[in-house]
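**Q** next comes the sequence, and after it the predicted model I'd like to discuss.
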Amino acid sequence: MSISIKRILQLTVAATAVALAGFAQAQQVLRVSAIPDEAPTELQRKFKPLGGYLEQKLGMKVEFVPVTDYAASVEGLVNNKLDMVWFGGFTFVQAKIRSGGKVIPIVQREEDEKFRSVFITTSPAINKLEDLKGKTFTFGSESSTSGHLMPRSFLLSANINPDTDMKRVAFSGAHDATVAAVSGGKVDAGALNISVWEKLVAQGKVDSKAVRVFYTTPGYFDYNWTVRADMDPALRKKLTDAFLALNANDPQGKEVLELQRATRFIPSKVENYEQIEKAARNAGLLK
């Protein structure tokens, strides 16, 4: 072999090694996001301790990537721009359909087995769902499970069509924004997830004497952490095990679980969200 050909082969091998090293380094960042169902600053605050915990367990950098809306969280995962996303049940269903079934829910909070939504108002004239006829109302985001899909589903089950029976229907964009709209008198009533409502009450960020819950829905499956199906199985197992290992009896686990408003995490599966998909189709929200 001539010196020149040998040198070319050496350079080729070296270049390939550098490229592979660069690829490996790129894979050492886990890109995580969440549906923007609360203010961006709150999402960052909630994620920081979890991100640190996952970095310790995985031995790789974990980066939180904020998204502008619910649809962007779905597209980010489907188009390989994100590796793991905190989805609501409806956004998981959307991601499943959009990807052709190439996403996997790995864990959910124990609370997400029987999640609920609350309907709130400041009006003494509203005490049951039927009283919403002719009133102004706000959901959260259009793609929210607990802030739109399931509240709409339960309204329809009570023979109330929000689009025809209410005076005006709006979308606030987030659960905390729904509370602000109701408490500020912009609408007569609204619906949001019970977890955010209880947090805002506990933090004194809502006057529960002025704003009250007049209806709480039955339970349904909701949030989960979802990954792409093409994620390395070993990494997926590490991620799942890390969530399942979170324990409220140790300080780090307690901090993470409290910020995630979770007692503990449990395994999740696609079949859990069949009710959500059926409700979405019945409400005309999935074509």
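**A** That came in fine, so what should we check first?

**Q** alpha carbons only for contacts and neighbour counts from here, please
**A** Noted.

**Q** burial of Ala177, as a residue count?
**A** Other residues near Ala177 number 20, with proximity taken as other CA atoms under 10 Å.

**Q** another one to put next to it:
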Amino acid sequence: MSCHPFRLTVLALFAVLITAVPALAETPAWRVGMTPAFLHDQHVVLDDWRAYLERRLGRKIEFVQRDSYLETMDLIRLGKLDFAWICDYPYVHLGNHVRLLAVPVNQGKPLYRSYLIVSARDPHTQSLVQLRGKVFAYSDPYSNTGYLVPRYQLHQVGEEPERFFSRTFFTWSHRKAIEAVASGVAQGAAVDSFVWDTLAKIKPELTARTRIVSRSPEYGFPPFVAHHSVPEGDFKAMQGALLRMEQDPEGILLLQRLNLDGFTPGDPAVYNVITEMMNALGER
């Protein structure tokens, strides 16, 4: 008994399809780490961004969120992440474990600052040194703007950061540092300008309870990095998807929701100042 030629063709095509689908499904997702540089409560934005990247790349994307910079750094060192959006301080710490992939552009520059903040009810404090003996909130021990910068500033004026405040504590995110100052739990904090400025747009009732005392010099914006083992083709694909976001309507809308202008390839030399501050504090 023989099959009709048409049936044979259909069966052959079906066989191809059922063998091809599992192969596609088994393609490993690219795991992208997200540290507290990203506001963790923006889940809808994160889901939409993931879906956008999947459509552009034809590849599954998994965002991996952690509550501290060190957790994300450890995942990178262990090769558990393909890409990550990290702080500039961890970028320098990680050294050859990562390659600079892309740098976000905010307010026209791939740069940001550290904001020294106090309570809006404190009209008197005008500088960091006036917070001597006060309670100070640090965001994370691997944060540039929330830990390295204020300690470096104290070192530059001859003060010992470990003895300067009556008490310090870590909040493990810039948002929580802002909340600590707003609620009076801390009398001062140093926070990421991008986080404060973004919250000023989406949670103005929170930032209104704080006051910016001073703004630091500009530093290289927290970068996107790739693990050193990521193949060049994958590196270029992800980099291209980020760089092209500002060129299509859907990407532009996502950037607006992220409070970003776009992405640039970046220059590793911009982050050399982090190494200089670390050296000054004996951390290298």
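**A** Good, I have the coordinates. Everything numeric in this text was worked out from a predicted model, so none of it was measured.

**Q** and the helices in the stretch 1-150 of structure 1?
**A** Applying DSSP state H, counting those that start in this stretch to the stretch 1-150 of structure 1 gives helices spanning 3-26, 40-58, 70-78, 89-98, 150-157.

**Q** which helices and strands does the shortest one pack with?
**A** The helices and strands touching helix 150-157 of structure 1, judged by 3 or more CA pairs under 8 Å, 6 or more residues apart in numbering; DSSP states H and E, are helix 162-165, helix 274-282.

**Q** turn the ones you listed into a markdown table, including distance to Gln25 of structure 1 and mean neighbour count.
**A** Formatted as a markdown table, these follow (distance: least, CA to CA, whole Å; neighbours: other CA atoms under 10 Å):
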| stretch | distance to Gln25 of structure 1 | mean neighbour count |
| --- | --- | --- |
| helix 162-165 | 51 | 14 |
| helix 274-282 | 38 | 17 |
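
**Q** looking at these, which is closest to Gln56 of structure 1?
**A** Closest of those to Gln56 of structure 1 is helix 274-282, at 34.2 Å (criterion: CA to CA).

**Q** so that closest one matches what in structure 2?
**A** The alignment of helix 274-282 of structure 1 onto structure 2 (TM-score structural alignment) covers residues 272-280.

**Q** how close does that stretch sit to structure 1?
**A** With mean CA distance after the TM-score superposition for structure 1, stretch 272-280 of structure 2 departs from structure 1 by a mean of 1.7 Å once superposed.

**Q** so how far is stretch 208-220 of structure 2 off the chain centroid?
**A** Remark: stretch 208-220 of structure 2 is offset 18 Å from the chain centroid, using CA atoms, centre = their mean, to the nearest Å.

**Q** residue nearest the centroid of structure 2?
**A** Nearest residue to the geometric centre of structure 2 (CA atoms, centre = their mean): Ala37, 3.6 Å.

**Q** can you pull the contacts of Met245 of structure 2?
**A** The contact partners of Met245 of structure 2, by CA atoms under 8 Å, 6 or more residues apart in numbering, come to Gly251, Ile252, Leu255, Gly262, Phe263.

**Q** how about the longest strand belonging to structure 2, which residues of structure 1 does it hit?
**A** The longest strand of structure 2 (DSSP state E) is strand 98-105. Residues 103-110 of structure 1 are where strand 98-105 of structure 2 lands when matched by TM-score structural alignment.

**Q** centre of the chain versus the matching stretch, how much separation?
**A** Computed by CA atoms, centre = their mean, the chain-centroid distance of stretch 103-110 of structure 1 equals 11 Å.
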